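[1] sharing a model prediction with you, sequence too.
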Amino acid sequence: MSVHNILQKLFAPINQHRYRIRHLCNYLSSEKDVRQTTVPDLLLNKFKHATSTKNLLDTVNQHDKVMNVKHIMQALRSLFVLQKEGRSELGTKDIINNKDFERLCRKLKTLAGVIDTNETIEALKIVTYIGVPKNSTIVQVLLQLIRHNLNELSLSNIIFLEFLLGHYTSVPLADALRIALPIVFEIQLPLKMDRENISSLREYLFFASKNKLSKKSLDLITSNILSCRDISDVKTAKSVIWSLTDLPPSPTFEPVVKKNLDTLLNHIDELSFEDLDITLSKMAKVYEKEYPFFRNKLFCDAVVGHVIDNNLEFIDACFTLRKLDRLGITNNYLIDYIAKIMEENISSLTSDKCQFGMYTLMKYMTKTDHRPPNWMKIKEIMETLQISKSGINWLKFASSLSYLEIFNESIISKCLMSDLEDILRRRRTHIYLYLVIYHSIKMYKPQLLKLIPRNIRTKDFIQYLTLPKDFPLQGALYNAFGGEKYVKTGIYSKEGFFVDHAIIFRKGGFPVSSSFNSTFIEDLDISPENQIVLIVCLQPELYTEENYLKMTAAMSLKVLEDIGYVTVPVCLSSWNALADYEKIPYLVQNIKNKLGEDMMSVKYA
């Protein structure tokens, strides 16, 4: 379907009412001479320099018959300025109900056919600001004129009109125009765009972010932004980034994002915290591993620097921390800053927002090995804190605290109040969080085991575990240690964990052949002089973006080692980076390192 047909279809429902507008616009031929009428400049100047709304409207009353388009437009402009600057002695309702204002609008209608497109848009702006009813005849006339002159609109006209039409919801003609404007914009873009004006390009991109423009149009706008020699205006750079984050991510955005982030970094002192916060929020919202260019550590560090240098409050700092968490960026300075505020102001941190901030801090700290200088004080605060904030995920909160060896009975109880078995059945990821709580209590605070429901057994969780689809280490292990008789693939611990591989070694470091009939490691018949080695393959998703092992995986390794098993973790990303001839020696050496002296003299092909 052609664009012409699309526009025809859009306006079809309102065409039946066109006769009223056509009748009004027929004044075009009869009123052309009005624009040519010679009127004393005194009248135009009187409107231009009006200081009173009443006097302006009285002037309209006195000179109604001789006023031309220039006078009408100047009267409207002055009326707008007086209202906008608060210098009018009449309120908007008083103006709308004023007979002389009605007279001005009637005069505008009679001359509607001879005002140009820019004047039409300006007139619509003014009557919109004044508050003229959206179903009034004057509004309908102006909208109809705009409809007839769609192809004459500049790109900036279209952008401004979209804003104006937002005031006219449920008006059929305005609704149709709102649909038509993006279509016209895309047609006119290659023809009318100002390719070297960064301010105009910024506006085009903003319009594109609010409307579903084609990839072709987006690429045209972004490529021209990129080709601009210098984007030194921080306002423009901020707007470009905000618009890009409001669009579905695309790889083509990467150089544009980088260029504009560089500008923000070069002018960081010109941005308010609100600007920085919104920018960070928008980047965190659209960040995905597929589009890593929205994750910029330098910018995040600059935001943290702003928070600390300006001594911002606890809540602002914590919400900044939350966005860094979503971006997978750790910043130890921000952790120390928030911890310091906590210690100095604990009595005042009782609001819901502050409680959520502490929840955010504890979750964040599980993703780094860093602990603030006042860590013991923070632990003491968190162990006694009474938190009532609704909306907190108590299982995540309790597991984070437990992993950090902080045991708040109130929070632990809250996360265990629900039907835990039902929760675990519905959300498998919660199994791992529960295990963190259970094993932390078991290892560090056994007196709290009374809080764990007695009918919950960790070995029962294995039926809910998500198992790996393949075993990338299996082939190398078979080649190194003799095949499947010596290497058990896929085995469980009764503590609720899955282990990728297990190998039994006898003294001297030689693998032992075994049937491996048991489901659980604990049930394997292992001679006292032999040693079992567990090989755990750590998938990329078990690491944070900054390569910290996530707490659920770290806890499983910790528990297995605490039980007494020799555990060899293998990072799959590091493994995949090795050449094929390096992989078997890498595995063997890691196992040797764990087993110690007895393996050192043994080599495997």
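    Happy to help now that I have it. Residues are numbered from 1 along each chain as shown.

[2] rest of the way, CA atoms for contacts and neighbours
    Fine.

[3] give the other helices and strands that the helix or strand hosting residue 552 contacts.
    Residue 552 is part of helix 551-563, with elements assigned from DSSP states H and E. Counting contacts by 3 or more CA pairs under 8 Å, 6 or more residues apart in numbering; DSSP states H and E, helix 551-563 is packed against helix 394-403, helix 429-444, strand 566-571.

[4] what's it in contact with?
    366-367, 400, 403, 432-433, 436, 439, 497, 538, 542, 566-567, 569 (CA atoms under 8 Å, 6 or more residues apart in numbering).

[5] for those, work out which two are farthest apart.
    400 and 566 (26.0 Å; CA to CA).

[6] more neighbours, those two?
    Under the neighbour definition other CA atoms under 10 Å, residue 400 and residue 566 were set side by side, and residue 400 has more, 27 against 19.

[7] here's the one I want to compare it with:
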Amino acid sequence: MNGTLKGLLRLYPIARNWTVLSNYIVPIQTIQKVSRVYSTSLTDYSQLEDCISPVEKNYVFTDSKSYKSMEILEKVAKNNTNMTVHNAVDIMFTLFRASKNVDEDLQNIKQHIGFIHLCEILNRNIRLMQITEIINSLRMLTYFKIPANCVLTQSLLQMIRANVNEISLQDIISIVVTLKKMDSTPLRDALLIALPVVFEAQLPTKLDPDNITMLTQSLRLISENNINNPKIQNIILKSLQKFEKDLNVLTAWSIFCSLCSASYPSPMAFELLFNIQKILISDAKQLSIQEIKMALHKLVLVTVRNKEYGCKFYNEALVDAFVNSALSAEISFDNSIYLLKYLNELNYAHIPFLEYLAAKCFQQPNLLKDGPYFRVSVFLEGLINADYKPVFWDIIRDAILANKVENKIFNKSMIKFALHLIALDCYSPSLISKVFSQIIKPNDPMKNIHARELLLLYQSVKTLYPMYNGPWPSQDLLEHAVNIHRTLLSSILSPFSLKTALELALGGPQYVHNNLGTKLGHYIDHVIVMRKGGYPIAINTVNTSNATNMTYIEDIQTPSESQMILIFNLPEAAYAMNSQRLKSTWSLKIKSVEALMKTNAIAINSSSWMKLPEYERLPYLMRAIRLKCEDDSFS
């Protein structure tokens, strides 16, 4: 393995001419203290412990809060002749703390002659630095936004490269965190490949199984760096299991995020996950808003990314605990929108959270009236997923319409935005007109999702808003959207069929018509015709002469004093994950067909239906049909 690593790193030659540092500018975020005590989150900026040896002579700054950055740099500029590299490292740390305390402009610090002198001393004496000083210097330079390709940064990386097989596990964790915050360079990228390999090789013999902090950090590193080694994962997990009853909520949070990030969690990971979730549910109120957002973000990634085991991470009580904790902390509106975005991606409806947001919008309508498109669209989608209109809906609706989104945004996401407004009974002819005439253009490539959204928007406006007199999409575009919709039906239809059950319930296949459409492009799973008294009528259907051989329900002739009933077999995706609330957009599909055909429809959640005992399934369907028959006067 050593030969492989050396070969990899040898591709990037050592910089031999240590010249004076000149230009600085590369992004990083905050670190807090020096030494090697790290944050439990490898995605956050690691903390550095404040345990630096006293600085000698005239370089002593015992209390960084007593000094401003410029005062420290002035002292360095006037008195640096005999400064050692160890003094320079200590002063760099003091400078970091001073600048952090008062939130000073880093650009002014970097351009000061005193800072340049510090970098020159580090650069000139880099081979005299201990590995801990090298790592801490790299972290502080990253904080001060020194570019990854400058000579000093590359020199520090070369020193790490030269000692790659001797660096401790904790140092590897610290370095990897820092490297991920640096811009790409050949050496930085090579180290990001090599260090996890070294970590994997060293862990079985060097990991302290009794150090809970080290265990959680190690789990995070292997999870976020694609170390898919079950043996290594289980070494860490087995050690963590010893601490299950003693874990605090922050440690549990870190482990949860790590398990969500793992590409291939082992069976032992799911054993640990169950107990971790119990801790988080119990103590979620101890988490910060940022930690709650991070946990939900990780949960979204694992549930969306992996269909095989992502469902094992989903826990309704856990999501509720996170959201309720955010509510009790009176989360800000902007943070609420990001939290709602994650709930939307989970397909999760939380009415109290939506009520909280709605109350904020009622108190401050400008949050929506003057808000960015992202904010308004996320809020709308949350209402759609819950099929919920707040008490203050009139005020909220007016604020959204006053935003004049159609004058700000010009992309295909506006199709979805207009569709969501229609689904909430909010009619904006100017927005619809812009979508149909300007956003959608003939021969313009369109993603499948946009085609489906456009089709539903068109169907809804045609059937529910006959007063609309603006432009319409071209016929070619609509035909394309209909074809796309039919092609994708298999991916959105329920995997459970109602056909056999309906035929048994009604007395035979002659009473059930399957897989029909409308001339506006709707799709209906089943159609039945009932006469007075609730008896089915057998109807022969004739395929209309069309390219798709689709039977249109408009062509079904029904006897007088009979009623056509449309039956929609809806998939799980039509409902919020945590409730039986039908999403507003799916409800809109049904309302559109009902308005077109002037008849009633039944929506069946087939997943819930399949969970019923078998002897209850037919009576359930018959009760639903009977209720629709009673609703209709047969006039």
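    Good, I have the coordinates. Since we're looking at a predicted model, the values are computed, not measured.

[8] follow-up on the earlier one: with distance to residue 130 of structure 1 as extra columns, can I get the helices and strands packed on helix 551-563 of structure 1 in TSV?
    Output for those, formatted as TSV (distance: least, CA to CA, whole Å):
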stretch	distance to residue 130 of structure 1
helix 394-403	52
helix 429-444	57
strand 566-571	66
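
[9] looking at those, which is nearest to residue 24 of structure 1?
    Closest approach to residue 24 of structure 1 among these (CA to CA): helix 394-403, 67.3 Å.

[10] which stretch of structure 2 lines up against that closest one?
    Under TM-score structural alignment, the match for helix 394-403 of structure 1 in structure 2 covers residues 414-423.

[11] have a look at how far, on average, the matching stretch is from structure 1.
    For stretch 414-423 of structure 2, the mean distance from the matching residues in structure 1 following superposition reads 0.9 Å, by mean CA distance after the TM-score superposition for structure 1.

[12] quick revisit: deepest in the core, which of the helices and strands packed on helix 551-563 of structure 1 is it.
    Among these, helix 394-403 has the highest mean neighbour count (mean count of other CA atoms under 10 Å), at a mean of 24.

[13] as a quick check, tell me the outermost residue of structure 2.
    residue 560 (53.5 Å; CA atoms, centre = their mean).

[14] residues near residue 384 of structure 2, how many?
    24.

[15] once you drop chain neighbours, what's closest to it?
    Nearest residue to residue 384 of structure 2, sequence neighbours excluded (CA to CA, 6 or more residues apart in numbering): residue 584, at 5.0 Å.

[16] just to revisit the earlier point, so which of the helices and strands packed on helix 551-563 of structure 1 is nearest residue 334 of structure 1?
    With respect to residue 334 of structure 1, and counting by CA to CA, the nearest of these is helix 394-403 at 18.3 Å.

[17] just want the angle from the closest one to helix 429-444.
    With axes from the mean of the first three to the mean of the last three CA atoms, to 10 degrees applied, the angle from helix 394-403 of structure 1 to helix 429-444 works out at 30 degrees.

[18] immediately after helix 394-403 of structure 1, which helix or strand?
    Trace forward from helix 394-403 of structure 1 with DSSP H and E and the next one is helix 409-415.

[19] for the next helix or strand after that next one, name the packing helices and strands.
    Using DSSP H and E, the helix or strand that follows helix 409-415 of structure 1 in sequence is helix 420-426. Identification of packing neighbours for helix 420-426 of structure 1 by 3+ CA pairs under 8 Å, 6+ apart yields helix 429-444.

[20] now do the helix it packs on against helix 551-563, angle only.
    40 degrees.

[21] now residue 411 of structure 1: how far from residue 258 of structure 1?
    As for residue 411 of structure 1, its distance to residue 258 of structure 1 is 43 Å (criterion: CA to CA, to the nearest Å).

[22] those two - which one has more neighbours?
    Using other CA under 10 Å as the criterion, residue 411 of structure 1 and residue 258 rank with residue 411 on top: 22 against 16.

[23] how much space is there between the residue nearest to that one when sequence neighbours are not counted and residue 434 of structure 1?
    When the adjacent residues along the chain are set aside, residue 411 of structure 1 lies closest to residue 398, with 5.9 Å between them (CA to CA, 6+ apart). Residue 398 of structure 1 sits 9 Å away from residue 434 of structure 1, going by CA to CA.

[24] hang on, residue 407 of structure 1 packs against residue 401?
    Yes: under the criterion of CA atoms under 8 Å, residue 407 of structure 1 makes contact with residue 401 at 6.5 Å.

[25] quick check: longest helix of structure 1.
    Counting residues, the longest helix found in structure 1 (DSSP state H) is helix 172-192.

[26] list the contacts of that helix.
    Helix 172-192 of structure 1 is contacted by residues 3, 7, 10-11, 14, 140, 143-144, 147, 150-151, 154-155, 158, 162, 165, 168-169, 211-213, 217, 220 when judged by CA under 8 Å, 6+ apart.

[27] give me the subset of the residues you listed lying in helices.
    Using DSSP H, the contacts of helix 172-192 of structure 1 in helices are 3, 7, 10-11, 140, 143-144, 147, 155, 158, 162, 165, 217, 220.

[28] just the buried residues of those residues.
    Those of those that meet the buried threshold are 7, 10-11, 140, 143-144, 147, 155, 158, 162, 165, 217, 220, by 16 or more other CA atoms under 10 Å.

[29] what's the residue nearest to residue 384 of structure 2 aligned with over in structure 1?
    Aligned by TM-score structural alignment, residue 584 of structure 2 pairs with residue 551 of structure 1.

[30] okay, now its match: neighbour count?
    Neighbours of residue 551 of structure 1 under the rule other CA under 10 Å: 24.

[31] got the residue ranges for the strands in the stretch 301-450 of structure 2?
    Per DSSP state E, counting those that start in this stretch, the stretch 301-450 of structure 2 carries no strands over any range.

[32] and the stretch 451-600 of structure 2, by the same measure?
    513-517, 523-531, 535-536, 562-570, 600-605.

[33] check those for me and report the most buried one.
    Buried most deeply of those, by mean count of other CA under 10 Å, is strand 562-570, with a mean of 23.
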